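Peer 1: could you look at this predicted model? Sequence included:
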Amino acid sequence: MKFSENWLRQHVPTTATREQLAATLTAIGLEVEEVVALGESLDGVVVARIVSAEKHPEADRLQVCQVDTGHGTVQIVCGAPNARAGLIAPLATVGASLPGGLAIKAAKLRGVESFGMLCSAKELGVDPDASGLLELPSDAPVGAPLAQYLALPDASIEIKLTPNRADCFSVRGIAYDVAAATSSAVSPLEISPVQAAIAASVQVELDAGADVPRYCGRVIEGLDATTPTPVWMAERLRRSGVRPVSLLVDVTQYVMLEIGQPMHAFDRDTLQGPVGVRHARAGETTQLLNGQTVSLDESFLAITDGSGDAQRVIALGGIMGGFDSRVTDATRNVFLEAAHFAPAAIIGRGRKLGLHTDAGHRFERGVDPELPRIAIEYATRLILDIAGGTPGPLSESALPEHLPHPQPVRLRRARLARVLGLTVADSEVERILGALGLTVEASDDGWRVTPPSRRFDIAIEEDLIEEIARIHGYDRIPTTLPAGSARLVAPSETRVDAATVRRQLAARDYLEAVNYAFVDAAWLELWQAGEGAVPLANPLSAELGVMRTLLLPGLVAALARNASRQQSRVRLFELGNVFRANPAASPLETQRIAAAVCGDVQAEQWGASARPAGFHDLRGDLDSLAAAAGARLEYRPSQQPWAHPGRSADVYRVDGGTQRRLGWIGQLHPRLLKALDLDQDVVAFELDLAPLVERAIPRAAALSKYPSVRRDRAFIVAESVAWSAIQATVQAAAGPSLRELVLFDRYQGKGVETGFKSLAMGLILQDESRTLTDRDVDAVVAEVTAAVEREHGARLRT
């Protein structure tokens, strides 16, 4: 919110200096971002009129001007392109000193004397424009001090507002906070009702229920829309960051900035009536003031004109007016409107169309529902005083049952003291709340406080305590260290903590990535992982519209950005949550670990030849994580849509007879890599973190004092039989005497027919109570051999 310092002081008289005012605003939560001083040190600068302008005899770009100062005529040599006879502009007379330290003296320019300087807005420090002389209105009083005419010096102050302080999107709203903080009072806003002089009006029909519970309007006929905006109004708009456009538009902007109510002016002659307010219909279109034609749906509020088949959309409620009904210099009859739109009906609608308007910004955060009538009366008075015209009656359509009504809030004296840690005098509490415009009634234990209709943010006792704290002064609240003892909680031994997981991957040359938990829905569709995605009600942008169901899309996108910037070797990991819709309750949230790798296994060096990272390299990294938790992983063929067929696997954790699927590991599908504009292979994994890092509590056990026995066996099995399946069969058949099973050879070639493979394994047997005999060992080996042959069609290799 940007505003003029002088404008604010008109609403709240205060003796605070500019620096003190800025410091006070920041201290009470209205953080000042910028203060731009305007028109300092303009003594000796007057309003002047160029009587004549002749070409300089010795310079093509200079003119010799005779300038009326109101006290005589002086000669000025000027190089401004817009210098011309009849122009009224600022003149710095001899002896004046302009902002920046420029002293004005009599001088000769190419042999012609000059007694002063005609000035641009930039030279005067009132605007950055330096393209030519500052052109003043034709009725500007020649000879008057410029500072007096333009109400200078002044300052343009910009503050940053939190979303709950919608009441401060107006000069008058800020004035209440300043009055409370500086022990002053807000000047009364005297807006007397305008009496109707004609019966002309426009019927309004409300069909949007609670979304638009109030709509006010008035017809003004016979005005002169070509009347220039008065200097005092144009300057206040300009110093508030708004460019003056035309009188009718400027009046609506001025009222919005001063009291906080957005308004709109329709050209009455373009309306047939009645004017309606309803939800738009799917597929309806309208052309907005900026020339953009937009397609609407049921979420938008439409302002319509006419009835039946002739009804048309003439404005987008709470966001922007329509092009066809706009006011122009030819407008003679106008229909002013001011309405109350519920915030929920406006939030996010502008962003859906790529629009951001001052009206939408205010309505999204909440506007005082009592302002529309006041705004119409104020704007009417301004238009009549400046442009003339004949007003009709103020008409109002309302749905009282849907209008918000402030509710009283109880403030307890003891609660206030306990929360703030200090006692605030009753008189100070009542002064602060009263200065903020709240109605205060004393009670035995505190106060009964009713907020004004503009303060949507005050609903509970803590809101009132916050108001008192910020106005009384946060710096006056004593600093007290909390007392008590903190209970130290030992880390759980049943899981590997996240910090250890991070260190483990960092030690294996990975960098951690942190991505948004919300992503573009198109990403998930590209990965065929959009099922169950949770849409956001109010996304930051259209590209961040859903919660992620996988970590990999964001992680691989980060990898692709690095690869496109000449990083040929990228190794990234991420710990984060994924989300899935749950119709019965809140979305399901799962913590996962993911990694993605492209390029060589090792950084470039002379001691080893370059080799691209593959499935087994990544598997080794994953196995190292599992080893930290004492987990045994199994890998089985995967059918994930983003996976390369035959080069990826589903990952299972095996604990005794229990098997749990953790996630996926493998190479990304070439089709996906092409869509992501990646020209090298990428291997990745993504697993649920919780079951991966579970670990059993270590238990001490005595080592067997009896010797172990090893027997080696080699089986010929079909190529399609996985080692994990054979491993499970051997462990089940061998029983408790099997201490370790080692696969030490895999062979295909001479002596083994095509389509088969030879797997050689070592069985290490041991008993804790006795030495195993040859008979015991032979029985176990025979049982293992029979089981492998029976269940996998294997035969013993001799």
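Peer 2: Received it, and whenever you're ready, just let me know what you need. Numbers count the residues shown, from 1 in each chain.
Peer 1: contacts and neighbour counts: CA atoms only from here.
Peer 2: Will do.
Peer 1: now do the strands in the stretch 501-650 of the chain.
Peer 2: Here the stretch 501-650 of the chain has its strands, by DSSP state E, counting those that start in this stretch, at 511-512, 518-519, 546-547, 570-580, 588-598, 632-637, 643-655.
Peer 1: dropping in the other structure now:
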Amino acid sequence: MKFSENWLRQHVKTDATRDELAAMLTAIGLEVEDITPLGESLDGVVVARIVSAGKHPEADRLQVCQVDVGQADTLQIVCGAPNARAGLVAPLAMVGAKVGEITIKAAKLRGVESNGMLCSAKELGLDADASGLLELPADAPVGTPLADYLGLPDASIELKLTPNRADCFSVRGIAYDVAAACGSAVVPFDATPMPALNDERLAVELDAGAKVPRFVGRVLESVDARVATPVWMAERLRRSGVRPISFLVDVTQYVMLELGQPMHAFDRDTLVDPVVVRHARTGEQTKLLDGRSVALEEDFLVVSDSQGGRAARTVALGGIMGGYDTRVTDTTRNVFLEAAHWIPSAIIGRGRRLGLHTDAGHRFERGVDPELPRQAIEVATRLIVEIAGGSPGPVTEAVLPEHLPGPALIVLRRERLSRVLGVTVGDAEVGRILRALGLEVEDFAEGWRVIVPSRRFDLAIEEDLIEEIARIHGYDAIPTTLPGGATRLAAPSETRVDERTVRDQLAARDYLEAINYAFVDADLLAKWGALQDGVALANPLSNELGVMRTRLLPGLVAALARNVARQQNRVRLFEIGKTFTGNRGDAPCETLRIAAVACGDATGEQWDAKERAVDFHDVRGDLDSIAALSGANLEYRPSSDGHGHPGRSADIYRDGAKIGWIGQLHPRLQQQLDLDADVLAWELDLEPLLQRPVPRAAPLSKYPSVRRDLAFVVADGVSWAAVADTVRRAAGGALRDLRLFDRYQGPGVETGFKSLAMGLILQDESRTLTDRDVDAMVADVTAALLRDHDARIRS
């Protein structure tokens, strides 16, 4: 929000200097981002009129001007500005005046005397325009000091507002905070209704329900649209970052900046009664003020008239921009003023989808006082009638009272205020602050009953009022104290592995943690085949960040690709974060997951080992090290996921439930992602890896263990995981460890089969196992493998 310092001081009286005012605004949460002083030293600069302008005899680009400054004689000025001409009113720096770092002196330019300098806006420090002389209105009083005429000195102050302070997108809204902070009061504002002088009106109908609960309009006849915008208004607009265009447009901009209510002026003669506020029709076209034609969707709101049938033609894009065909021009004689209340949810994101960012949309997205439209219409009407003449008709107001918010009542307790702030603020000071902020306050025994005005959307609960007291009373006035009382220590659960332990384990295995956005490009998810059940954002930051991620790997692999593109040949990254799928009730289903990616060499470059590319078993070893933290036994089964390399990827199971995927990315996917390196990756639900049984201490057996090596021939399609599961069940509690030490296919083994050689480590806690015990266990294992997998002892 940018505004004129002098304009603010007209709404709140304060003796604070500019620096003190800026410090005060920042201290109460309205951060001052920039201050641009204007017209600080204009002594000796006056309003002047060029009486005549002739060509310099010795220079083609110079003119010799005779200038009237309100004295008996004209002054001769040599000027090189392209717009210098007879009749032009412009600023003149007299001899002795200081412009910037230059002191003006009488001089000869190419042999012609010059007794002053006609100035541009840039030379005076008023604007960045240096294309020519600053052109003043023709009726500007000649000889008047320029500072007096333009209301200088002044400053353009820009605030960096937080989204919750929508009420401060107006000079008057800021004035309430300044009044509370400096112990003053806001100057009463004249919004006396203008009486109707004719019966001309446009009927208004509301067909958008709660999204537009109020629409106020008024017709003004016989308005002089060619009248120039008054200097005081144009300067306030310019110092607020708004370029003056024409009087009728400038009035609506002025009222918006002063009160915070966006408005629009239509050419009444281009409208056909009635005016209807409704939802757009899918594919409906409208031409906007900037000349662009846009296609709308049903979630847009529009203002339409009845040209071609009821509500047939769109004349404005609701809450964002007016229409081209109904705009006011210099030929406009009759005006229809409009001020409406559009709720934020009906406007948020609409302008961005069309590539538009307007002051109106910016305000309506954050919230505008629903009580302002009538007041804004009256203020704009008064300004138009006083400056451009005209005959106002009666105010037309369409309203749905059941959809308008009522005043909020909040009880502020004295004891609660002191306990939260840690300091006692006097009752008189609390009442003063709340009343200065424009709140209605009623004292009672335990504190205050406060009625919040409709412009303060951010005040809803008692803590909001406490925050108001704190920021206005001053955070510096609240002492800093250490928290007291006993702190309850939360002991970590023995049945759960801490996430930090998982992070430390992966970091120890040479992985770097990455943090990616939780929203990604829909096209990226589509390449992974992961767009199904994706949650689209209603108001994305950009088109490339429009969908909540359903997996971690797309973003993590994209981070790996950026590193590879920057000559990082060995990249190992992991991420822990949430994924979002579908909708469960009103919210998407969130799942905490962990993922890792790796490419390049298996180990860093070194002198005592040969280079070897990272493979499936390397990344599986990293994953198994994480599973070992909780004692989880992971099972790997061949995967058919489309993003995985056939034969080099697997689904991950724990206790029979699928929890993730591991493997090499499919070459086709790598090509789509512009990845030259082979990428190994895994991703799975983190929660199953964090759960572990309660550790129980047990003595080591004092009896010796026995090892038996067995080799079985099984069909090639039988996985080791299935064989190992059968062996463990058949061997019982005496099996301490099971090791696969050989896998063989070749001569001696039938085609379509493989030989698996395993070592069984057997041990009992109460006695030494005999040969008979061991033979019985081996026989049980052999029988179970024959039964479940048709496996036979290799001869």
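Peer 2: The structure has been received and is ready for your questions. All values derive from a computational prediction rather than experimental measurement.
Peer 1: helices along the stretch 101-250 of structure 2, start to end?
Peer 2: Shown for the stretch 101-250 of structure 2, the helices assigned by DSSP state H, counting those that start in this stretch span residues 146-150, 171-182, 231-239, 247-259.
Peer 1: so which elements touch the third one?
Peer 2: When you say that, I think you mean helix 231-239 of structure 2. If you count contacts as 3 or more Cα pairs under 8 Å, 6 or more residues apart in numbering; DSSP states H and E, helix 231-239 of structure 2 packs onto strand 2-4, helix 146-150, helix 247-259.
Peer 1: try the first one
Peer 2: Based on contacts counted as 3+ Cα pairs under 8 Å, 6+ apart, the elements that helix 146-150 of structure 2 packs against are strand 45-55, helix 231-239.
Peer 1: just say which of those is most tucked in.
Peer 2: Stretch with highest mean neighbour count among those: strand 45-55 (a mean of 21; mean count of other Cα atoms under 10 Å).
Peer 1: if we can go back for a sec, which one of the strands of the stretch 501-650 of structure 1 lies nearest to residue 42 of structure 1?
Peer 2: Nearest to residue 42 of structure 1 among the strands of the stretch 501-650 of structure 1 is strand 518-519; the distance by Cα to Cα comes to 54.0 Å.
Peer 1: and that closest one, what does it pack onto?
Peer 2: Strand 518-519 of structure 1 sits against strand 546-547, with contacts defined as 3+ Cα pairs under 8 Å, 6+ apart.
Peer 1: what about the strands in the stretch 1-150 of structure 2?
Peer 2: Along the stretch 1-150 of structure 2, the stretches classed as strands by DSSP E, counting those that start in this stretch are 2-4, 31-38, 45-55, 63-68, 75-79, 89-93, 98-99, 102-103, 107-109, 112-114, 117-118.
Peer 1: distance to residue 672 of structure 2 added to those, as CSV?
Peer 2: Shown next, in CSV, are those (distance: least, Cα to Cα, whole Å):
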stretch, distance to residue 672 of structure 2
strand 2-4, 47
strand 31-38, 44
strand 45-55, 67
strand 63-68, 66
strand 75-79, 64
strand 89-93, 63
strand 98-99, 62
strand 102-103, 63
strand 107-109, 69
strand 112-114, 71
strand 117-118, 64
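Peer 1: okay, those, which one's buried deepest?
Peer 2: Note that of the strands of the stretch 1-150 of structure 2, strand 89-93 is the most buried (mean count of other Cα under 10 Å), with a mean of 26.
Peer 1: next up, the contacts around the nearest residue to residue 250 of structure 1 once chain neighbours are set aside.
Peer 2: Leaving aside its chain neighbours, residue 250 of structure 1 sits nearest to residue 244 (5.9 Å; criterion: Cα to Cα, 6 or more residues apart in numbering). Contacts for residue 244 of structure 1 (Cα atoms under 8 Å, 6 or more residues apart in numbering) come out as 229, 234, 237-238, 250.
Peer 1: for residue 244 of structure 1, give its distance to residue 234 of structure 1.
Peer 2: Distance, residue 244 of structure 1 to residue 234 of structure 1, by Cα to Cα, to the nearest Å: 6 Å.
Peer 1: list residues touching both of those two?
Peer 2: Counting by Cα under 8 Å, 6+ apart, the contacts common to residue 244 of structure 1 and residue 234 are residue 250.
Peer 1: isn't residue 726 of structure 1 right next to residue 789, touching?
Peer 2: No: distance between residue 726 of structure 1 and residue 789: 10.0 Å, which falls outside the contact criterion (Cα atoms under 8 Å).
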